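In: sequence-free structure coming up:
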């Protein structure tokens, strides 16, 4: 379920709130290969299933930055800000890759709104996103993502 913020005051009022979790996303080899092709990161642990089978994880794993790139659709599924004319990714304060995501793994993100501050032309929101790997005890990735929502 997506929470929409129709005005910036409602967004400010939600600070400290866990807004919810996205749907599950399956990380298949095709997605990993497409990411490797797009970024030029074709390390064998990601794209060579035969070699990776003999590696430390017994199979290929997703790129950390592939996981990070999914913050946008995950966050957008959990929250929208219709009060804004435009939203931009402003950056990241903290990112940690805590566990590898094996090919075929399913992930979802839980989004918590941690702060909203005024900036020229709008507001800046800090969202803590925890990327859960189905069946794992700890998150695969945690990130504090910054977005600017402009009037």
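Out: Cool, got the structure. The model shown is predicted, which means the values in this text are computed figures rather than measured ones. Numbering: from 1, shown residues only.
In: make it CA atoms for all contacts and neighbour counts henceforth
Out: Noted.
In: what about residue 65, which SS state?
Out: Secondary structure of residue 65, reduced to three states by DSSP: H, G, I helix; E, B strand; the rest coil: helix.
In: now for it, how many residues are close by?
Out: In terms of burial, residue 65 registers 12 neighbours under the definition other Cα atoms under 10 Å.
In: contacts for the longest strand along the chain next, please.
Out: Secondary structure of the chain per DSSP state E: the longest strand is strand 106-119. When contacts are taken as Cα atoms under 8 Å, 6 or more residues apart in numbering, the neighbours of strand 106-119 outside the stretch itself are 11-12, 14-27, 71, 74-75, 78, 123-134.
In: next up, a structure to set beside the first:
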């Protein structure tokens, strides 16, 4: 059963994703967030970050791609949707060009008649750094397959 598989699932990591200038610019274009700290290398070099940084919300939105990888192979559901977050903290910025990956642990599973709400403890790790980019408690709703 899917609920039991999720409850006993060991923590999983996604592949690495590069938050390069192209991805940051595309995110800026999609969200109308063109702050200089994300796009202007000369300006950003004079900030405490020492260079351009990825949008926090870009880092957060990468959880979708990361979660596809960690839930690959699970069966018994027809679809899943983002149900929300209980907590999100942007712990430290991601410099443009760096790689990140997600570490997902199942914190709990709530069962309904035709759905499961999976509560994930998620940490987005930055390659070669000890402080994560973000930590979150994320809820994904899985709609159970019929039959």
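Out: Ah, there it is. Please read these numbers as outputs of a predicted model, since none were measured by experiment.
In: quick revisit: among the contacts of strand 106-119 of structure 1, which ones are buried?
Out: Members of the contacts of strand 106-119 of structure 1 that pass the buried threshold by neighbour count (16 or more other Cα atoms under 10 Å) are listed as 11-12, 14-15, 18-22, 25, 27, 71, 74-75, 78, 123-134.
In: and the residue most central in space within structure 2, what does it touch?
Out: Central residue of structure 2 (Cα atoms, centre = their mean): residue 63, 2.1 Å from the mean position. Residues in contact with residue 63 of structure 2 (Cα under 8 Å, 6+ apart) are residue 102.
In: can you tell me what part of structure 2 stretch 84-95 of structure 1 aligns to?
Out: With TM-score structural alignment applied, stretch 84-95 of structure 1 matches the range 77-88 in structure 2.
In: average distance between the matching stretch and structure 1?
Out: Relative to structure 1, and after both are superposed, stretch 77-88 of structure 2 has an average distance of 0.6 Å to its aligned residues, where the measure is mean Cα distance after the TM-score superposition for structure 1.
In: next, the distance between the ends of stretch 77-96 of structure 1.
Out: Taking Cα to Cα, to the nearest Å, the span from the opening residue of stretch 77-96 of structure 1 to its closing residue is 22 Å.
In: pull out the buried residues from the helix or strand hosting residue 90 of structure 1.
Out: Assessed by DSSP states H and E, residue 90 of structure 1 sits inside strand 86-97. When neighbours are counted by 16+ other Cα under 10 Å, the buried residues of strand 86-97 of structure 1 are found to be 87, 95, 97.
In: cool, and stretch 90-101 of structure 2?
Out: Under 16+ other Cα under 10 Å, the buried positions of stretch 90-101 of structure 2 are 90, 93-101.
In: now distance to residue 39 of structure 2 too, for these, in JSON lines please.
Out: Rendered in JSON lines, the data for the buried residues of stretch 90-101 of structure 2 read as follows (distance: Cα to Cα, whole Å):
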{"residue": "90", "distance to residue 39 of structure 2": "19"}
{"residue": "93", "distance to residue 39 of structure 2": "14"}
{"residue": "94", "distance to residue 39 of structure 2": "13"}
{"residue": "95", "distance to residue 39 of structure 2": "11"}
{"residue": "96", "distance to residue 39 of structure 2": "9"}
{"residue": "97", "distance to residue 39 of structure 2": "12"}
{"residue": "98", "distance to residue 39 of structure 2": "15"}
{"residue": "99", "distance to residue 39 of structure 2": "17"}
{"residue": "100", "distance to residue 39 of structure 2": "19"}
{"residue": "101", "distance to residue 39 of structure 2": "22"}
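In: list just the nearest of those residues to residue 36 of structure 2.
Out: Residue 36 of structure 2 lies nearest to residue 96 out of the buried residues of stretch 90-101 of structure 2, by Cα to Cα, at 12.5 Å.
In: quick one, strands of structure 1?
Out: In structure 1, the strands defined using DSSP E lie at 3-4, 18-21, 25-26, 79-80, 86-97, 106-119, 122-133, 141-150.
In: may I see the ones you listed organised as CSV, with distance to residue 64 of structure 1 added?
Out: Output for these, formatted as CSV (distance: least, Cα to Cα, whole Å):
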stretch, distance to residue 64 of structure 1
strand 3-4, 27
strand 18-21, 20
strand 25-26, 15
strand 79-80, 23
strand 86-97, 7
strand 106-119, 13
strand 122-133, 11
strand 141-150, 8
